[in-house]
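Undergrad: here you go, sequence then predicted model.
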Amino acid sequence: MKILQLLGHELRLLLVATQFLTRLPVPVLSHYQPEWLQQSARYFPLVGLVVGGLTAGVFALLFWLFNPWVAAIGSTAFSIRLTGAFHEDGLADTCDGLGGGFTRERSLEIMKDSRLGTYGTLGLLLALALKIALLASLPLLWALIALLLAHGFSRFLSIILLNFMVYGGEVEHAKAKPLAQQLGGQQATFALFTLLPVLLLGFWLLQWPVYFWLLPFGLMLLACYYMARLLHQKLGGFTGDGLGATQQLTELAFYTGAAALWL
């Protein structure tokens, strides 16, 4: 009975993570508890794999019907629709806040403003343009694997910030409050293990030496480290928007490394 209760609770957490990160329909959760969101963070990478898998399917279909550019644009648009531009919104707000604010208080004030500024517009447009160009430059199989791994591991690196950083926003900010607690090491380890099957699948399909993977994953780690330092210096810790920006930047870093291997 306890095992069934445990499995039921884990399923609820997976549904919470899916509901939080995507627009996918999920059953209505009765007796919802705010702490479930913080606990569900361990399933964020798994939800990322779902998003990456569905996006890869759209990419493959459009690649077959049209060409790589249509596939890259269409699949990117699909992923934005699938997630409700959740992470892209975080990237734009972070660019506006950190670019236009000279103090922590002013940066947080700008990031809470729903209006899009110059820094946010330029940052978002440049990120999307680069993402599309990089995906269009990849061979089909590598593009599909890259979409899976980038979506999954970028969300893993985002939640790693929950484990090593304190919350830097305003605690009363309702959207970020449930995630304002640090993520435990066990949750981070659990999240990593959800990604291993797809990583091993990529190794098997591409048959590359292990050192080939150092470039895309190394760039992801550098991007994550950059965001951690930036958020620490500017805000004193992570915010919900900062996590979204970290996801976008590390995803883009993986595509950059993947494309560089084909030059």
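TA: The structure has been received and is ready for your questions. Numbering: from 1, shown residues only.
Undergrad: contacts and neighbour counts: CA atoms only from here.
TA: Fine.
Undergrad: give the burial count for residue 34, as a bare number.
TA: Neighbour count of residue 34, defined by other CA atoms under 10 Å: 11.
Undergrad: neighbours around the closest residue to it other than its chain neighbours, how many?
TA: Nearest residue to residue 34, sequence neighbours excluded (CA to CA, 6 or more residues apart in numbering): residue 178, at 6.2 Å. For residue 178, the neighbour count with other CA under 10 Å is 17.
Undergrad: take a look at this one as well, against the first:
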Amino acid sequence: MTPRADILKDVVADLRIAASFVTIMPVASSKPSGDGAIARATWALPVAGLLVGLAGALAYKIAIRLGLAPNLAALLTLATTALVTGALHEDGLADTADGLGGGYTRERKLEIMRDSRIGTYGVCALILSFGLRWSALVAIASPWGVMLALIAAHAASRAGVPAFMSLVPPARRDGLAASAGTPPGRSVAIAFAVGTLALALALGPAKALVGLVLLSIAGLTLARLAIRQIGGQTGDILGAFEQACEILILLVAAAFLHAGG
């Protein structure tokens, strides 16, 4: 096999790993998941996010074509993206809210985050997440604008995950974050570039810059909170990070994109 064919095979394998990592699509790669394979494949997370955004945009377009109002179309859109991802990130957000908000010690917080049951903090976090995203999509209203916003939000929200994993150590020796490994600098850089490109193309350079600043603030805030309270990041923390970034980008899009067309 030629070097070019080997590179293409690795790229496809990474894309399949990323897609299986953040969605329920049956695209698991035959490439071994050990030996840092997941960490190396994190460059493709924003690409997988783009697919999730397109699925949501398609659901919105179909709902509008069927004559549904934007508020109902937006609700179906969020249901679609949650279904495609298996509500993985929402689960992480709820567990993070329960753990960081409900425990008094590091050990208790981590124990709560591993508990499959949802508490008051988790319920409130999910209500805020769905409410803010729904409101943003309703404010944008136009199918074209919603598509751009969803692509930007789902790609950019995952583009920062490799950097977050690289800069914030795992809180546990076991678990998703620890087993995934630390993404290499190349994967971090490619993911950042893909996410930034998606933001710029969907929202324009100026709005993309606003989005990047907000995402950086959100990432630094959550990283500081996670390190102080539980000693680092977990899979749940990464889910909460994705949700926070997704919400922020949709709000930025709602503030700048106008309805119509």
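TA: Perfect, I can see it now. These numbers were taken from a predicted model, which means no experiment stands behind them.
Undergrad: where does the TM-score land?
TA: Superposed pair, TM-score by TM-score structural alignment, normalised by the length of the second structure: 0.89. Supporting alignment: 255 aligned residues with a CA RMSD of 2.1 Å.
Undergrad: who touches the residue nearest to residue 34 of the first structure in this structure?
TA: 34, 35, 37, 38 (CA atoms under 8 Å, 6 or more residues apart in numbering).
Undergrad: and those, which are buried?
TA: Neighbour-count burial (16 or more other CA atoms under 10 Å) applied to those gives 37, 38.
Undergrad: so which of the contacts of residue 178 of the first structure hold up in the second structure?
TA: Counting by both residues aligned by TM-score structural alignment, their matches' CA atoms under 8 Å, none of these remains in contact in the second structure.
Undergrad: so what does residue 94 of the second structure match up with in the first structure?
TA: Using TM-score structural alignment as the criterion, residue 94 of the second structure maps onto residue 92 of the first structure.
Undergrad: and what about residue 52 of the second structure, helix, strand or coil?
TA: What DSSP: H, G, I helix; E, B strand; the rest coil gives for residue 52 of the second structure is helix.
Undergrad: okay, now it: neighbour count?
TA: Residue 52 of the second structure: 25 surrounding residues under other CA under 10 Å.
Undergrad: show me where the stretch 1-150 of the second structure has helices.
TA: Secondary structure of the stretch 1-150 of the second structure (DSSP state H, counting those that start in this stretch): helices at 3-22, 37-40, 45-65, 70-85, 88-102, 106-114, 120-140, 143-159.
Undergrad: between those, which gets nearest to residue 182 of the second structure?
TA: helix 37-40 (5.6 Å; CA to CA).
Undergrad: just checking, what packs against that closest one?
TA: With contacts taken as 3 or more CA pairs under 8 Å, 6 or more residues apart in numbering; DSSP states H and E, helix 37-40 of the second structure sits against helix 3-22, helix 176-180.
Undergrad: how close does that helix sit to the first structure?
TA: Taken against the first structure, helix 37-40 of the second structure registers an average deviation of 1.6 Å after superposition, with mean CA distance after the TM-score superposition for the first structure.
Undergrad: wait, residue 164 of the first structure touches residue 182, no?
TA: Yes - counting by CA atoms under 8 Å, residue 164 of the first structure touches residue 182, with 7.4 Å between them.
Undergrad: aligned partner of residue 139 of the second structure in the first structure?
TA: Residue correspondence to the first structure (TM-score structural alignment): residue 139 of the second structure is matched to residue 137.
Undergrad: ok, so what distance separates the closest residue to that match other than its chain neighbours from residue 132 of the first structure?
TA: Spatial nearest neighbour of residue 137 of the first structure, chain neighbours left out: residue 259 (6.6 Å); criterion: CA to CA, 6+ apart. Distance, residue 259 of the first structure to residue 132 of the first structure, using CA to CA, to the nearest Å: 11 Å.
Undergrad: again with residue 140 of the first structure
TA: Residue 140 of the first structure is 14 Å from residue 132 of the first structure, by CA to CA.
Undergrad: which one's more surrounded, those two?
TA: residue 132 (23 against 18).
Undergrad: wait, the more buried one touches residue 76, no?
TA: Yes - assessed by CA under 8 Å, residue 132 of the first structure is found in contact with residue 76 at 7.1 Å.
Undergrad: residues contacting the residue nearest the centre of the second structure?
TA: For the second structure, the residue sitting closest to the mean C-alpha position, by CA atoms, centre = their mean, is residue 242 at 3.4 Å. Residue 242 of the second structure makes contact with 89, 157, 158, 161, according to CA under 8 Å, 6+ apart.
Undergrad: try it again with 7 Å
TA: 89, 157, 158 (CA atoms under 7 Å, 6 or more residues apart in numbering).
Undergrad: which one of those residues sits closest to residue 29 of the second structure?
TA: residue 158 (19.5 Å).
Undergrad: which residue of the first structure is paired with the closest one in the alignment?
TA: Using TM-score structural alignment, the equivalent of residue 158 of the second structure in the first structure is residue 155.
Undergrad: and that match, how far from residue 36 of the first structure?
TA: Separation of residue 155 of the first structure from residue 36 of the first structure (CA to CA) stands at 18 Å.
Undergrad: got it, and residue 17 of the first structure?
TA: Residue 17 of the first structure is 9 Å from residue 36 of the first structure, by CA to CA.
Undergrad: of these two, who's got more company?
TA: Legend: neighbour count by other CA under 10 Å for residue 17 of the first structure and residue 36, higher for residue 17 (24 against 18).
Undergrad: the more buried one and residue 32 of the first structure: what is the separation?
TA: Counting by CA to CA - residue 17 of the first structure and residue 32 of the first structure are separated by 13 Å.
Undergrad: what does residue 203 of the first structure give?
TA: Residue 203 of the first structure is 39 Å from residue 32 of the first structure, by CA to CA.
Undergrad: name the residue in these two with the higher neighbour count.
TA: Neighbours per residue, other CA under 10 Å: of residue 203 of the first structure and residue 32, the larger number sits with residue 203, 15 against 11.
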